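Student: Provided below for reference: sequence and predicted model.
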Amino acid sequence: MLSVSCRQLLATIPPNSRNPLYLQHFTFPVIPAASAAVATQVHYAFPHQMLHPASAALIPGSSPASAPCQRELKYATQRLDETILTLQTVQNDMEESRKDLADTKATVGNLTAELRASTSPSSIGRLPSSCADLQVTGYKRSGLFSILGNNNRSSSIDSVYCDFTKSPNDTEFQVLMGSIDVKSRPTYFYVQKNNSFSSMGVPIPFEMARVNSGDDAIRDFDLANGTFTAPRSGTYYFAFTGLAEFPASVQFVYLEVRLLVNGLGVGTAHSSKSSATEYQFNQLALQSTLLLREGDRICLQITGMSDGVFLYDAPDIHHTHFSGFLLEEDFS
């Protein structure tokens, strides 16, 4: 900052309308050098303008006494020039910083979008059936996973080891460990008869259920109608055992019980006998493993019998019984 005496000296400079740079420039004589006979003129620029020789003019009444002010002005001008350069450097640095900040903001935006995409809920629209499907939905860490399997006839749940460090084309990318016994609901029944039965062509009814899956309103096996309705698609196992009562006869007598799916026979149990002396009892049995669709209906019917033959049973005896359960559910 200029001293008071220097500011007073500058205040004595009259306006110069012929010099358009007057308001931005001040000219003053340099302290005479020891070897110079005549003082030379120099000029220092203030903000917004650089040195302009045409605008030079001596400070009126300058004398060696004004030398301190001249030095002060020179130093102030130099400091001003340095400040201007510093400001320009800071401005350039700020511009570079602004560009860097814009680039950083764009990078952060892209990373945020990628993070949201990788962590947002995703779906392939179906149950995953491979490690590749799991990888698409966002799984990155290798480990044991459950997927929809395919055993050529039905789709069960398989346990596989997925090594996500391997390429999907690598044989070690997905390794089958085995099948998992997964059922969306338990399905089973075991029913028994309490009395003999001899009607042909109709489902054999049962009077007692030891176990019967389903809810209180609708059980999977209808005792009165003798019909099981598959609540889920999958592979089922069925077993029937009965006792045939044959009359004394020299002729051939028989009893035939058939397992039907939606009215079509899929298996038959048969028993026959001939005896002229007394009644005879023979056991008949049938086991079957079937692939069913949801809603399929299963029943037993007597499809052939001789006169006087019965499917025998009595209270608390239970020679005739029928059971079934879901082995493997099809999730396809």
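Tutor: Okay, I see it.
Student: every contact and neighbour count from this point should use C-alpha atoms.
Tutor: OK.
Student: heading C-terminal from the longest helix belonging to the chain, find the next helix or strand.
Tutor: For the chain, the helix reaching the highest residue count under DSSP state H is reported as helix 67-119. Later in the chain than helix 67-119, the nearest helix or strand by DSSP states H and E is helix 131-136.
Student: quick check: what element follows that next one along the chain?
Tutor: Reading on from helix 131-136 to the C-terminus, the next helix or strand found by DSSP H and E is strand 143-148.
Student: that next one packs against which elements?
Tutor: Using 3 or more Cα pairs under 8 Å, 6 or more residues apart in numbering; DSSP states H and E, the elements in contact with strand 143-148 are strand 157-162.
Student: structure two is appended below for comparative analysis:
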Amino acid sequence: MAHFSATHLGLLVMAFWTTCAMAGLPLEGQLQQLKSNLEALQSHVIQLEAQVTSLLRGSQTTAKEILISTDAAVRQTPSGMPRSCADLKDRGHTLNGIYSIMGAKSVETVYCDFSLSTTDPGFQKWIGFADVKSSPTYFYVQLDSHFNQTYVPIPFRFERLNVGGGYNKTTGKFTAPSAGKYFFSFTGMAYFPAGSTSRLYCGIFMYMNGYPISSAFADEIANGEQFETFSMQSTLRLAKGDQIWIKAYNIPKNGYLWRIYNFIHKWNFV
């Protein structure tokens, strides 16, 4: 190592001296000096290459052999998430314990006993699904005024929570930011005015990509002014980009919807 340090020091001293000396030379002289410096550097490089080759020969290992062995090791290293305790064992794991593996559709938790054979029933014990919180998505919104429009997405403009940015309070639509299972819950009240001679009712529909998939109804139970509640829950498997919205229909004249609450929570597995 002392020889290499002395060589590097010599190169630095030479470069510093050359820079100082070239400052007062004309352009032709500077070019000649740079040519001489290049030849000197090439000579030092040849010396360093010879020393490295000598060291490799002394250890009976060539640079080519090192590259071949390194490439082979990289190619033999498994890639991707392990799918079983056997995969973990192949990758060098020896400590018994709880591990995460990739199951058929989701991340799972297993206990691996590496002291047993891979064919032993106790080698791998399934514990359950892993709750991977990589992309949380949930919102809680409210209708902040009386609403009596039908066949249009209800705009829940009072946004209390919108983690993940999936809900658009301007359009009233929720767009799934990622694939997964989503739980939707919708509650509210319908106001029915007095004076009607026929039974009054209204309906609420949940739409997915333009198609109704769930509904809730409210109707009056006696002739006279009154409020009636309605609710709706649904668990859906959505693909990224799927849209969900709520529409009302058949709201009676002078009637309206009020205190409507809408929220969703995404389950953290696909």
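Tutor: Good, I have the coordinates. All values reported here derive from a predicted model rather than from experimental measurement.
Student: can you calculate the TM-score here?
Tutor: Taking TM-score structural alignment, normalised by the length of the second structure as the basis, the two superposed chains have a TM-score of 0.67; 207 aligned residues with a Cα RMSD of 2.9 Å.
Student: that older thread, packing partners of the longest helix of the first structure?
Tutor: Identification of packing neighbours for helix 67-119 of the first structure by 3+ Cα pairs under 8 Å, 6+ apart yields helix 4-11, strand 41-45.
Student: among the ones you listed, which is the most enclosed?
Tutor: Ranked by average neighbour count under the criterion mean count of other Cα atoms under 10 Å, those are headed by strand 41-45 at a mean of 18.
Student: now A248 of the second structure: which helix or strand?
Tutor: Under DSSP H and E, the secondary-structure element containing A248 of the second structure is strand 243-249.
Student: now that strand: how far from the chain's centre is it?
Tutor: 28 Å (Cα atoms, centre = their mean, to the nearest Å).
Student: following that strand, which helix or strand comes up?
Tutor: The element immediately downstream of strand 243-249 of the second structure (helix or strand, assigned by DSSP H and E) is strand 256-267.
Student: excluding chain neighbours, what is closest to the alignment partner in the second structure of L148 of the first structure?
Tutor: Correspondence of L148 of the first structure to the second structure, assessed by TM-score structural alignment: M102. The shortest distance from M102 of the second structure to any non-neighbouring residue, by Cα to Cα, 6 or more residues apart in numbering, is to R83 (4.8 Å).
Student: distance check, that neighbour against L116 of the second structure.
Tutor: 18 Å (Cα to Cα, to the nearest Å).
Student: now R157 of the second structure
Tutor: With distances defined as Cα to Cα, the gap from R157 of the second structure to L116 of the second structure amounts to 59 Å.
Student: so between the two, which is more surrounded?
Tutor: Neighbours were counted for R157 of the second structure and for L116 using other Cα atoms under 10 Å; R157 has more, 16 against 13.
Student: the first structure: which residue goes with that one?
Tutor: Using TM-score structural alignment as the criterion, R157 of the second structure maps onto E207 of the first structure.
Student: so what's that match closest to, chain neighbours aside?
Tutor: Nearest-residue entry for E207 of the first structure: K193, 5.2 Å, with adjacent residues in sequence omitted and distances by Cα to Cα, 6+ apart.
Student: that neighbour contacts T320, correct?
Tutor: Yes. In terms of Cα atoms under 8 Å, K193 of the first structure counts as a neighbour of T320; the distance is 5.7 Å.
Student: go through the longest helix that the second structure contains and flag the buried ones.
Tutor: When every helix of the second structure is counted residue by residue (DSSP H), the longest turns out to be helix 27-58. Of the residues in helix 27-58 of the second structure, those scored as buried under the neighbour-count criterion (16 or more other Cα atoms under 10 Å) are Q30, Q33, N37, H44.
Student: quick one on the thing from earlier: need the counterpart of the residue nearest to E207 of the first structure in the second structure.
Tutor: Residue-level alignment of K193 of the first structure against the second structure, with TM-score structural alignment as criterion, gives L143.
Student: quick check: its match touching K169?
Tutor: No. Applying Cα under 8 Å, one finds L143 of the second structure not in contact with K169, separated by 10.1 Å.
Student: any residues in contact with both of those two?
Tutor: When Cα atoms under 8 Å, 6 or more residues apart in numbering defines a contact, the residues bordering L143 of the second structure and K169 alike are P155, F156, R157, F158.
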